[in-house]
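>>> Task: produce atomic coordinates for the following.
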Amino acid sequence: MIGSRQPQSSQTGASSRQARYPPALAGSFNPQFGLDGPAERWHSHRERLHEQVCREGFDPKLNSFVQSYGAQQLDASLLLLPLVGFLPADDPRIEGTVATIERSLLKDGFVARYNTGSTVDGLPGDEGAFLACSFWLADNYILQGRHDDARALFDRLLAVRNDVGLLAEEYDPGARRQVGNFPQAFSHVALINTAHNLTRAYGPAQHRAESKETIGHNIDAGEQPA
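Here you go, the predicted structure:
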């Protein structure tokens, strides 16, 4: 998960997705490097978890994946689903999730991690927009063929860098200043990936989205397995 605030819920779609990382990675590394291990069992667990997230983590009424099973709250980390190959970017559930995040979490041109007014995260107050999430939205635009939207969002994000080109964890559009951890590696890795995706017809987002063997492997997206 990203950031210092963690929503208090029994089971989140994002955490279930992360639970797929170890078996998915192991299943990929086993044939690639000839390592010993129960690859078939790992692949079986991966598919069971994938089916569970699709069944329990998607709300048909919202037409979107949600922050936790049975909830209606959103979480911008769901933008990683197509970036890691969980589902293709043109899957109606992914398209619905992106559209719902745009309507609910896109504020003043930047993406909030989640709605702090409806999510119980155990901490008081609001927070700024997560810059990495905003870059992930740009990556989704690219995968959906919305290159003009991706470029506009990317340019908006570049404009908030400081005088030496560094980014923090978050940005406060109201105060027009960066907030949170500084400098933040997530933000810079996401910037690099989005720039690469914009300048190449086949960037890392497209590669991971189409690679079945790297399902759940999220290094290029700037997030390590939990």
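>>> For the rest of this, base every contact and every neighbour count on C-alpha atoms.
OK.
>>> helices or strands next to the helix or strand Gln18 falls within in the packing?
Element membership of Gln18, judged by DSSP states H and E, is helix 13-19. Helix 13-19 sits against helix 39-56, with contacts defined as 3 or more C-alpha pairs under 8 Å, 6 or more residues apart in numbering; DSSP states H and E.
>>> Show me which parts of the helix it packs on are buried, residue by residue.
Of the residues in helix 39-56, Ala39, Trp42, His43, His45, Arg46, Leu49, His50, Gln52, Val53, Cys54, Glu56 count as buried by neighbour count, 16 or more other C-alpha atoms under 10 Å.
>>> Mind putting these into a markdown table with distance to Ser104?
Shown next, in a markdown table, are those (distance: C-alpha to C-alpha, whole Å):
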| residue | distance to Ser104 |
| --- | --- |
| Ala39 | 40 |
| Trp42 | 36 |
| His43 | 35 |
| His45 | 33 |
| Arg46 | 30 |
| Leu49 | 27 |
| His50 | 25 |
| Gln52 | 25 |
| Val53 | 21 |
| Cys54 | 21 |
| Glu56 | 21 |
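>>> want to put them side by side, so please do this one too:
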Amino acid sequence: MELPHIGKCCTKKGCQQLDFLPVICKHCRHVFCSLHASITEHSCSYERKTNDRQQEGINMVPISFYTKPSRDAPNHSSKLQKNILSTEQIQALTTLKHTSSTTGGSPSALKHKVRISPKIELMRLKARATGNGSIDVVDRFYLSVMWKGKSAPVYINRNALVGSSAMQFARNLHLSTLPGNIYRLKPLNADDTLPSNKTFNELLADTGDLTSSSNPELFNGCSLELVCFIAPKSE
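I've put the predicted structure just below:
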């Protein structure tokens, strides 16, 4: 039994279903069935107007609102500009860093580095040197013997011959002392070796600890390089 006078038909296009409990949209005031009662289901004109107003509000926002910085905002670009180094500054820092790494010190240490006096260096050498304890203190000649980049602090009798002292240093360093191997002593910055037939005391200009006029690089506490010569074999 049909009751057309009870209920109303849905106004949604394509639906027209008779609903005994119809719903009237509070926005567009049209009648809809329970399936199309929501504003999204029947494409309510109120929803379209709301979306249009929201989109219109976004479009009306001035572009300067996004791009123009606020007056109260901090100026970060100026700070970044201050931290940019020039090419010359970068090269100077690189050179300073390389110098610091090769010398084993920091830039501040290089700036304030003070040269140690020869007397202090001699005192340190005396504290580490080894030798024959029977040599009288006043007759001791202190030096650092260099061999292949290594240093050995020693003391000998200043009246000893240079040649015999060089051979003694070679034996102390456990070097080969075969008859064909000849050892000599040479100042670090000199081309010629010291004469082997003279004593250290004879080579010194005076018997003071730190001065020598005839051999500027020969003094008490100096460094001498031990060099080896191989004599040619006789046929």
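>>> so what number do they get for TM-score?
Overlay of the two chains. TM-score (TM-score structural alignment, normalised by the length of structure 1): 0.26; 96 aligned residues with a C-alpha RMSD of 5.5 Å.
>>> And the furthest pair within the buried residues of helix 39-56 of structure 1?
Ala39 and Glu56 (25.5 Å; C-alpha to C-alpha).
>>> after the helix holding Gln18 of structure 1, next one along is what?
According to DSSP H and E, the helix or strand after helix 13-19 of structure 1 is helix 21-33.
>>> Could I get the buried residue list for that next one?
For helix 21-33 of structure 1, by 16+ other C-alpha under 10 Å, it's Tyr21, Pro22, Pro23, Ala24, Leu25, Ala26, Gly27, Ser28, Phe29.
>>> Just want to check the distance between the last one and Pro22 of structure 1.
When distance is defined by C-alpha to C-alpha, to the nearest Å, Phe29 of structure 1 is 10 Å away from Pro22 of structure 1.
>>> picking that back up, now, among the buried residues of helix 21-33 of structure 1, which is nearest to Thr97 of structure 1?
For the buried residues of helix 21-33 of structure 1, the nearest to Thr97 of structure 1 is Tyr21 (21.2 Å; C-alpha to C-alpha).
>>> show me where structure 1 has strands.
58-59, 64-65, 106-107, 110-111, 129-130, 170-172, 177-179 (DSSP state E).
>>> right, so of those strands, which gets closest to Leu191 of structure 1?
Using C-alpha to C-alpha, those put strand 129-130 closest to Leu191 of structure 1, at 12.4 Å.
>>> Could I get the buried residue list for stretch 91-111 of structure 2?
Within stretch 91-111 of structure 2, the residues that count as buried by 16+ other C-alpha under 10 Å are Ser100.
>>> for stretch 142-160 of structure 2, same thing?
So for stretch 142-160 of structure 2, counting by 16+ other C-alpha under 10 Å, buried means 142-147, 152-158, 160.
>>> what does stretch 147-158 of structure 1 give?
For stretch 147-158 of structure 1, by 16+ other C-alpha under 10 Å, it's His147, Ala150, Arg151, Leu153, Phe154, Leu157.
>>> longest helix of structure 2?
With secondary structure taken from DSSP state H, structure 2 has its longest helix at helix 87-103.
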